[in-house]
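S.K.: Okay, predicted coordinates and the sequence, questions at the end:
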Amino acid sequence: MISTSDVEQAATRIGGRVRRTPVFTDDGVWFKLEQLQHTGSFKARGAFNRIIAAGELSAAGVVTASGGNAGLAVAYAAREFGVAARVYVPVNAPAVKVAKLRELGAAAELVGEKYADAYDAAVKDAADRGALFCHAYDQPEICAGQGTAGLELLEQTGGLDTILVAVGGGGLLAGIAAAVEGRARVVGVEPRTAPTLNAALAAGEPVPVEVSGVAADSLGASRLGDIAFAVATRTGAGSVLVDDAAIVEARAALWDRYRLALEPGGATAFAALLSGAYRPAPGERVAVLLCGANTDPATLTSPTAAPPAARTPR
């Protein structure tokens, strides 16, 4: 469980280490460009907070399991502190992410076809060698670090009613919901093919789900984290599901309208608005957190060739 104060402490701890990513507004909706964070996703926030909070590390350094983005963040933070990093990823992790891990100096270990396989191997390795284990989404320091983006967003917009965030394991949702508790509501958006939050809320506890679809490389956790479930239920976070086709369309629209290159998972929150899965009430102040840019640019499409809409950068 984490609270607003935990997120505030994380913001102080990682100040100067992460970017204060910009926002812009278009057609009454705010967009937070967290894909411009170090390593191309919000994950750097949690990685820095986890490593700094741990204090002195052993020579074994840090270990994590990740479909890509969490591993990139941990590798980057470890490099900044001059410590070793070992990252376990499924064998089907995108090649662009694996290559980047190695470019950052991390040892990339490909194990199994699912995140759970890589996770088990990473936990064992960390225990065997005495390394610091950095969970991709279910540790207090990780979640609190991710939530610092929410504090920024409230400051940058002057206040919101609703924040739409993509959900995989739920670390981002947990952090943002804790950060803005009592000031805004968070709605989790996830692929219909990987409904961890939706299934957990329906069951009254986190439960395993089958995972597939276009965003599985970044939103492919097979179970919602315990911290995310606790924070979601405490804060009344909502849940909406979107089809893969809506995610693909949202990704293309972000490129067409704003020339923003997002991976499918990074565009998932916007898919809720574009598809009508989430319909804001009149006058509702809504923000979308765009969260990941680690994608192959060759896969971007521009079917409508719409010109970029007017926007106000912050």
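M.R.: Yep, that arrived.
S.K.: contacts, neighbours, all on C-alpha from now
M.R.: OK.
S.K.: Give me the residues contacting the helix or strand harbouring Ala127.
M.R.: Following DSSP states H and E, one finds Ala127 within helix 115-129. Where contact means Cα atoms under 8 Å, 6 or more residues apart in numbering, the residues beyond helix 115-129 that reach it are 60, 62-67, 87-90, 110-112, 131-133, 220-222.
S.K.: Narrow the residues you listed to those in helices?
M.R.: The members of the contacts of helix 115-129 all map outside helices under DSSP state H.
S.K.: Among those, the buried ones, what's the PyMOL command?
M.R.: Per 16 or more other Cα atoms under 10 Å, the buried members of the contacts of helix 115-129 correspond to this PyMOL selection:
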select buried, resi 60+62+63+64+65+66+67+87+88+89+90+110+111+112+131+132+133+220+221+222
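S.K.: What about the contacts of helix 115-129, which are in strands?
M.R.: Among the contacts of helix 115-129, the ones falling in strands (DSSP state E) are Val62, Val63, Thr64, Ala65, Val87, Tyr88, Val89, Leu110, Leu132, Phe133.
S.K.: which two from those residues end up farthest apart in space?
M.R.: Leu110 and Leu132 (19.3 Å; Cα to Cα).
S.K.: can you give me the strands for the stretch 201-314 of the chain?
M.R.: 238-242, 286-290, 312-313 (DSSP state E, counting those that start in this stretch).
S.K.: outside of the last one, which residues touch it?
M.R.: The contact list for strand 312-313 (Cα under 8 Å, 6+ apart) reads Pro22, Val23, Phe24, Thr25, Asp26.
S.K.: another one to put next to it:
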Amino acid sequence: MVDRDAVESAARRIGGHVRRTPSVEVAPGLWFKLELLQHSGSFKARGAFNRILAAREQGELPAAGVVAASGGNAGLAVAFAAARLGIPAEVFVPLVAPAVKVRKLRQLGAVVHQHGREYAEAYAASTIRVAETGALFVHAYDQPEIVAGQGTLALELPDVDTVLVATGGGGLVGGVAAAVGDRMRVVAVEPAGAPTLHAALAAGHPVDVAVDSVAADSLGARLAGTIGFAAAVHHQVQSMLVDDDAIVRARRMLWAEHRIVVELGAAAAFAALEQLERDGRRTGRERVAVVLCGANTDPADLTAETVQDLSQGV
């Protein structure tokens, strides 16, 4: 299992390659961790750099470069890291991947393969390509170096009681739990239509789930990673589900009230805060950090939606 030592080792390895993103106190006792400002637009750059650099240190980085499968963000991170390190990259994404992400992948110099309707299908195609080329496979969320790298953002958090983390396959929440789970409450927030970790915790092991959510492009893994799952169990990570309407509303609110543009997956963590406060489950003195983990989205709809909401008194 990934532990804090692995996260601290990752932080030393990637320190010259990633940004230390700010945590901003937006209200008394409430911080936003602005990981959307990370290279490639999401936290995924941390894990990608750690995986590739660790392989290079160990003499295991082949001339064929790297291959990744992704709903978008992991692929962007791998493409960015590969470009910075001067190695080839191929990225497999589902056909439903947002055009803004596919376009950016190509701009970063990656060879893009669009395959299948879900991440699982793109993943299957990527493993065939790895077998053909001998390239290094960079998993979206279920490799020790990936989980440890993602967890480095938690080392930059202020002293809070609770961390809200949007969760798909579990790489980020597993890394955060490994880094700070012994002294902070870590809450994994998932769409109700993609309850991947929630179902795994209920079953006692990762199980395949159906995925149907507006945030599926970034939180659409059908099976929780074994590494993130183990960390979540060990550190007693709490699971929380939010519905699509709440996610959409949270994204609009982040723009309307804070002028922060995030993708729908990142908005899930903020939607959970709203739900906790509405249900009275956040105590008055509880210090909370909301990880805003990515902004690879088309913001064109936000201003029109916000104007419409304001006109309707929302």
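M.R.: Nice, I can see it. What you are looking at is a predicted structure, and each value in this text was computed from that prediction instead of being measured.
S.K.: Compare the strands of the stretch 201-314 of the first structure and give me the one nearest Val96 of the first structure.
M.R.: strand 286-290 (19.4 Å).
S.K.: So what touches the closest one?
M.R.: Under Cα under 8 Å, 6+ apart, the answer for strand 286-290 of the first structure is 28-35, 160-166, 262, 266-267, 269-270, 280.
S.K.: That strand aligns to what range in the second structure?
M.R.: Under TM-score structural alignment, strand 286-290 of the first structure corresponds to residues 288-292 of the second structure.
S.K.: Can you give the distance of that stretch from its chain's centre?
M.R.: Centroid separation between stretch 288-292 of the second structure and its chain, computed with Cα atoms, centre = their mean, to the nearest Å, is 13 Å.
S.K.: Relative to the first structure, what is the average displacement of it?
M.R.: Once fitted to the first structure, stretch 288-292 of the second structure is off its aligned match by 0.4 Å on average (mean Cα distance after the TM-score superposition for the first structure).
S.K.: on that earlier part again, can you lay out the ones in strands among the contacts of helix 115-129 of the first structure as a markdown table showing distance to Leu101 of the first structure?
M.R.: Below are those laid out as a markdown table (distance: Cα to Cα, whole Å):
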| residue | distance to Leu101 of the first structure |
| --- | --- |
| Val62 | 14 |
| Val63 | 13 |
| Thr64 | 12 |
| Ala65 | 12 |
| Val87 | 8 |
| Tyr88 | 10 |
| Val89 | 10 |
| Leu110 | 12 |
| Leu132 | 18 |
| Phe133 | 17 |
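S.K.: picking that back up, in helices, which of the contacts of strand 286-290 of the first structure appear?
M.R.: Per DSSP H, the subset of those in helices is Gly266, Ala267, Ala269, Phe270.
S.K.: Go ahead and confirm the second one touches Cys291.
M.R.: Yes: Ala267 of the first structure is in contact with Cys291 according to Cα atoms under 8 Å; the separation is 7.4 Å.
S.K.: Which one's more surrounded, the two?
M.R.: For Ala267 of the first structure versus Cys291, neighbours defined as other Cα atoms under 10 Å are more numerous around Ala267 (31 against 27).
S.K.: what's the matching residue for Ala69 of the second structure over in the first structure?
M.R.: Using TM-score structural alignment, Ala69 of the second structure lines up with Ala65 in the first structure.
S.K.: just the ones in strands among the contacts of helix 115-129 of the first structure now: which is nearest Arg257 of the first structure?
M.R.: For those, the nearest to Arg257 of the first structure is Val89 (33.2 Å; Cα to Cα).
S.K.: Please report the distance of that closest one from Gly130 of the first structure.
M.R.: 20 Å (Cα to Cα, to the nearest Å).
S.K.: State which helix of the first structure is the longest.
M.R.: Per DSSP H, the first structure has its longest helix at helix 140-157.
S.K.: got the angle between that helix and strand 286-290?
M.R.: Angle of helix 140-157 of the first structure versus strand 286-290, following axes from the mean of the first three to the mean of the last three Cα atoms, to 10 degrees, is 130 degrees.
S.K.: Check which helices and strands helix 140-157 of the first structure sits against.
M.R.: Applying 3 or more Cα pairs under 8 Å, 6 or more residues apart in numbering; DSSP states H and E, we find helix 140-157 of the first structure packed against helix 4-14, helix 43-54, helix 171-179.
S.K.: And stretch 70-77 of the first structure against the second structure, how far off on average?
M.R.: After superposition onto the second structure, stretch 70-77 of the first structure sits on average 0.1 Å from its aligned residues (mean Cα distance after the TM-score superposition for the first structure).
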